[in-house]
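Chemist: Build me a model:
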Amino acid sequence: MIDGSILIGATARKAEGGFQSVNPATGESFGPLVSEATTADVAEAAALAAAAYPVFANLAPNARADFLDAVAEEILGLGDVLIETAMAESGLPRPRLEGERGRTVGQLKLFAAELRKGEFLDVTIDPALPERAPLPRPDLRRMNVALGPVVVFGASNFPLAFSVAGGDTASAFAAGCPVLVKGHPAHPGTGELVARAIAAAVAKAGLPEGTFSYLPGRSNELGGALVTDPRVKAVGFTGSRFGGLALVKLAQARKEPIPVYAELSAINPVVLLPGALAEKAEALGKAFAGSLTMGAGQFCTNPGLILALESEHLDTFIEAASATLAGVDPAVMLTPGIAGAYAKGVAALDANAHAERVATGKDAGLNRCSPALFKAKAADFIADESLGHEVFGSSSVVVVAKDVAELNAVIAALEGQLTATIHAAESDNAVAAQILPGLVDRVGRVLANGWPTGVEVCHAMVHGGPFPATSDARTTSVGTLALTRFQRPVCYQDIAESLLPPALQDANPWGLPRKVNGVWER
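Modeler: From the prediction side, this is the model:
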């Protein structure tokens, strides 16, 4: 089933040469040679996507929902080979990947349900008022339409839920956009399996073949060709700040600039307030260590920063966290490159005179992550921006402030983040009220008395944040709101009924909820 093919529409194509999967646990290469897509392949796939766009974008919502459900079923139908392939390519354990498969299927079905409700089109009608004085009002009808073909870059840390059929692909499909996926080279076998599942769903639904293409490869040239193809209208990306900003620059330099919805970097501050530390410092330290080391810390919501006021209770927290981290077995990281970058980031903190290492995990083996915890003074953190650089893995910095004013100064100095967390007892409410506005200004999601490693896929979720957490703070890559990234509004004025799309016709053949004269009709 896996042969290293490129999928351009309905055509699976092999090329000479290529690369193999790498098992990060052993460093060994395995599997078939994976073909690398070329700029010519990009042009062919983009042409097919452009041809598919008018058909796919104008499907009835229920028909597109059926397609998303079919993709979910095709992925489930892959069975255990999908999990075993992802385990070998990522080093992630079976329970994690089985859970991720469930999330992948679940978000496809969530978008399908959203389509069936019809609200995503935001149909709005202001009928003509020909007798209105002093001027009549024309007939005005508005709805959301799909942008056009979308490029999705698979992420390294979620081989399923943020990759070929992940949230970006699912939300783009839901909006009515054909998708071209650049497969991540860290898990090409996993990517091909899922890509073939999507292609099977496209064929069974009788959709144009250009509705989906899969283009694996390692080169920056491939990514650049995808972003700059004039038929592509938007990009979804999860990865490094450097890589994401390079894509943003390319997209903005086009003759027709397009949006790049990029998730870039975050260290997700956790604020420990005095009352919470007084009540349960030891328990918080242990729980923090669990969150920090989950999945070798390879989560975009990993708690890479702890903010607290100096106290003996904070010392207890650090001692408990340090003891717990010392007993954690080093976990395999996703790729040798990620493991090397983690080691380099930790070494930079070790070399920083303003950072004191307060916890060390067990010695790491090949491509494994040994946890590290550092401590720094608030004034030093504010003065030295390198202390706030993301280290992708199980590394965190405890920043110690003298008082609430200094704590607020640290918050004000933070870059944009995906999340912020406050641990507070009832006695901390007054201080929490002082720091909450500053945190809201910096993040896309604020949590209380929990840990940020966990993103619920639902209607209310925001997985985004001010730059550099993302390239567009107005959006989310998780939850039903994500599909709005790939839509634009269009208004029809005095257009004949026979020329209107079904969503805007008086007969309402799709049975959609619509806002008429400012009042919802369902």
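
Chemist: CA only for contacts and neighbour counts going forward, please
Modeler: OK.

Chemist: burial measure for residue 452, as a count.
Modeler: Neighbour count for residue 452, taken as other C-alpha atoms under 10 Å: 24.

Chemist: wait, isn't it in contact with residue 266?
Modeler: No. Applying C-alpha atoms under 8 Å as the test, residue 452 and residue 266 come out as separate, 11.3 Å apart.

Chemist: what residues are shared contacts of those two?
Modeler: Residues touching both residue 452 and residue 266 (C-alpha atoms under 8 Å, 6 or more residues apart in numbering) are residue 301.

Chemist: Surely residue 391 is in contact with residue 345?
Modeler: Yes. Contact criterion C-alpha under 8 Å: residue 391 and residue 345 qualify, at 5.4 Å.

Chemist: So for stretch 97-114, what gets flagged as buried?
Modeler: For stretch 97-114, burial by neighbour count (16 or more other C-alpha atoms under 10 Å) applies to 97-98, 100-114.

Chemist: Equivalent analysis for stretch 308-327, please.
Modeler: Buried residues in stretch 308-327 (16+ other C-alpha under 10 Å): 308-309, 313-314, 316-326.

Chemist: just curious, which of those residues is nearest to residue 43?
Modeler: residue 325 (49.4 Å; C-alpha to C-alpha).

Chemist: check contacts around that closest one.
Modeler: 289, 359-361, 371-372 are the contacts of residue 325 under C-alpha under 8 Å, 6+ apart.

Chemist: Out of those residues, which comes closest to residue 509?
Modeler: The nearest one, if we look at the contacts of residue 325 relative to residue 509 and count by C-alpha to C-alpha, is residue 289, at 55.0 Å.

Chemist: Any figure for the gap between residue 388 and residue 272?
Modeler: Distance of residue 388 to residue 272, given as C-alpha to C-alpha, to the nearest Å: 18 Å.

Chemist: scratch that, residue 427 is what I was asking about
Modeler: To residue 272, residue 427 is 13 Å away according to C-alpha to C-alpha.

Chemist: Report all helices and strands that whichever strand or helix holds residue 106 contacts.
Modeler: Assessed by DSSP states H and E, residue 106 sits inside helix 94-117. When contacts are defined as 3 or more C-alpha pairs under 8 Å, 6 or more residues apart in numbering; DSSP states H and E, helix 94-117 sits against helix 61-77, helix 80-90, helix 167-175.

Chemist: Quick check: buried residues in the second one?
Modeler: Buried residues in helix 80-90, counted by 16+ other C-alpha under 10 Å: 82-83, 85-90.

Chemist: repeat for the first one
Modeler: For helix 61-77, a neighbour-count test (16+ other C-alpha under 10 Å) marks 61-76 as buried.

Chemist: Here is a second sequence; please produce its structure as well for comparison:
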Amino acid sequence: MDHEQAVPPPRFLAEPLAARGVEIGTGLARCAQYNVGQACLKPAVLLAVDGPGFDELRDAARAEVAKTAARTMLTPGIHDAYTGNVRRMQDNGATRIGAGGAPAAAWEGQSLVYEVTGEQLLAEPAMREEVFGPFVLLVRLTGADQLREVARGFRGQLSASLHAEVRDHAIAQELLPILERRTGRIVINNFSMPQEVSHASVHTGPFPATSDSRFTSVGMSAIERFLRPVTYQNFPDELLPESLRETNPLHVWRLVDGELTRD
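Modeler: A predicted model of the protein is given here:
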């Protein structure tokens, strides 16, 4: 069963930030507010290197969040956890830099953007934990070295997004082994949601993103999470399930002696 504790931390390098900081900031804020921030793959932490485009990204995210009215969350418990986690971020030194409309009724979640430095995130592990709801934490990094260090500090994630131009590929190659050990889904130059259900879909990751990273909960192979293997040894045909009988009366695809066949 998937835990809603860990979500994707998008990672942005210097080149795409300078080229399209506004586009990235706007897109990220929109994804973070989907379903009042109550989606497995909604981005929660944005790691961005300080430099050209950083302020534009920051301002675009704030402007997008400011347009959003507070909306009712799924349950009172989720709402209470959201407000409690926002307080946790504040208590640990995160600075509020943007907000949507204030709540007008019980259980409404207010969209928020907070900011910390890379040094703060490294010093306080609690800041790396998700705030499940319409919340984004912007992390201002000093450079690629700190980006790698911060990325290593995250635990299991459902997905991670990496925005990179061609000139960033050398740094991206250094980041990929770090991400591969921390997530089951890596997205380049896009956001991880919405997710298309297909044969290639993977919705998993190391703990605490999921309880068992060997299986996906979305996609054509998701059924494997609910299957338990049983061996039938020395059985007469009439006692076997139809799909296992010698004559294959259901004409299903089967693996026989290591080969896929419908015979």
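
Chemist: rewinding a little: list just the nearest of the contacts of residue 325 of structure 1 to residue 468 of structure 1.
Modeler: Relative to residue 468 of structure 1, the closest of the contacts of residue 325 of structure 1 is residue 372; by C-alpha to C-alpha it sits at 23.7 Å.

Chemist: picking that back up, between residue 391 and residue 345 of structure 1, which one's more packed in?
Modeler: Using other C-alpha under 10 Å, the more surrounded residue of residue 391 of structure 1 and residue 345 is residue 391, with 24 against 18.

Chemist: So what does the more buried one match up with in structure 2?
Modeler: Taking TM-score structural alignment, the alignment pairs residue 391 of structure 1 with residue 131 from structure 2.

Chemist: And for residue 253 of structure 1?
Modeler: Using TM-score structural alignment, residue 253 of structure 1 has no partner in structure 2.

Chemist: one step back: just the buried residues of stretch 308-327 of structure 1: which are in strands?
Modeler: Among the buried residues of stretch 308-327 of structure 1, DSSP state E puts 308-309 in strands.

Chemist: Which two among the buried residues of stretch 308-327 of structure 1 are spaced furthest apart?
Modeler: Farthest apart among the buried residues of stretch 308-327 of structure 1 - using C-alpha to C-alpha - are 309 and 326, which lie 24.2 Å from each other.

Chemist: Neighbours of the closest residue to residue 76 of structure 2 other than its chain neighbours, how many?
Modeler: Of all residues beyond its chain neighbours, the one nearest residue 76 of structure 2 is residue 107 (5.7 Å), with distances taken as C-alpha to C-alpha, 6 or more residues apart in numbering. By the measure other C-alpha under 10 Å, the count of residues near residue 107 of structure 2 is 20.

Chemist: Run through the helices of the stretch 151-263 of structure 2 in chain order.
Modeler: With DSSP state H, counting those that start in this stretch as the criterion, the stretch 151-263 of structure 2 has helices at 169-180.

Chemist: Quick one: map residue 345 of structure 1 onto structure 2.
Modeler: Superposed on structure 2 with TM-score structural alignment, residue 345 of structure 1 falls opposite residue 85.

Chemist: Also residue 83 of structure 1?
Modeler: Counting by TM-score structural alignment, residue 83 of structure 1 has no partner.

Chemist: Next, the contact list for the match of residue 345 of structure 1, please.
Modeler: residue 131 are the contacts of residue 85 of structure 2 under C-alpha under 8 Å, 6+ apart.

Chemist: and it, which of the three is it?
Modeler: helix (DSSP: H, G, I helix; E, B strand; the rest coil).

Chemist: what's the helix or strand for residue 12 of structure 1?
Modeler: Assessed by DSSP H and E, residue 12 of structure 1 sits inside strand 11-13.

Chemist: What span of structure 2 is that strand aligned with?
Modeler: Following TM-score structural alignment, strand 11-13 of structure 1 has no partner segment in structure 2.

Chemist: can you pull the contacts of residue 38 of structure 2?
Modeler: For residue 38 of structure 2, the contact set (C-alpha under 8 Å, 6+ apart) comprises 73, 132-134.

Chemist: which one among those residues gets closest to residue 20 of structure 2?
Modeler: residue 134 (22.9 Å).

Chemist: correct me, but the closest one touches residue 108?
Modeler: No. In this structure residue 134 of structure 2 lies outside contact range of residue 108 using C-alpha under 8 Å: 10.5 Å.

Chemist: Give me the more crowded residue out of the two.
Modeler: Using other C-alpha under 10 Å as the criterion, residue 134 of structure 2 and residue 108 rank with residue 134 on top: 32 against 20.

Chemist: coming back round to it: I'd assumed residue 82 was in contact with the residue nearest to residue 76 of structure 2.
Modeler: No. With contact defined as C-alpha under 8 Å, residue 107 of structure 2 does not reach residue 82; the gap is 9.9 Å.

Chemist: Need the overlap of contacts for those two.
Modeler: Counting by C-alpha under 8 Å, 6+ apart, nothing touches both residue 107 of structure 2 and residue 82.

Chemist: Tell me the spacing between whichever residue in structure 2 pairs up with residue 484 of structure 1 and residue 217 of structure 2.
Modeler: Under the alignment (TM-score structural alignment), residue 484 of structure 1 maps onto residue 224 of structure 2. Distance of residue 224 of structure 2 to residue 217 of structure 2, computed by C-alpha to C-alpha: 9 Å.

Chemist: the more surrounded of the two?
Modeler: Just comparing residue 224 of structure 2 and residue 217: by other C-alpha under 10 Å the higher neighbour count belongs to residue 217, 19 against 13.

Chemist: Run a quick neighbour tally on the nearest residue to that one once chain neighbours are set aside.
Modeler: Leaving aside its sequence neighbours, residue 217 of structure 2 sits nearest to residue 203 (C-alpha to C-alpha, 6+ apart; 5.6 Å). Neighbour count of residue 203 of structure 2, defined by other C-alpha under 10 Å: 25.
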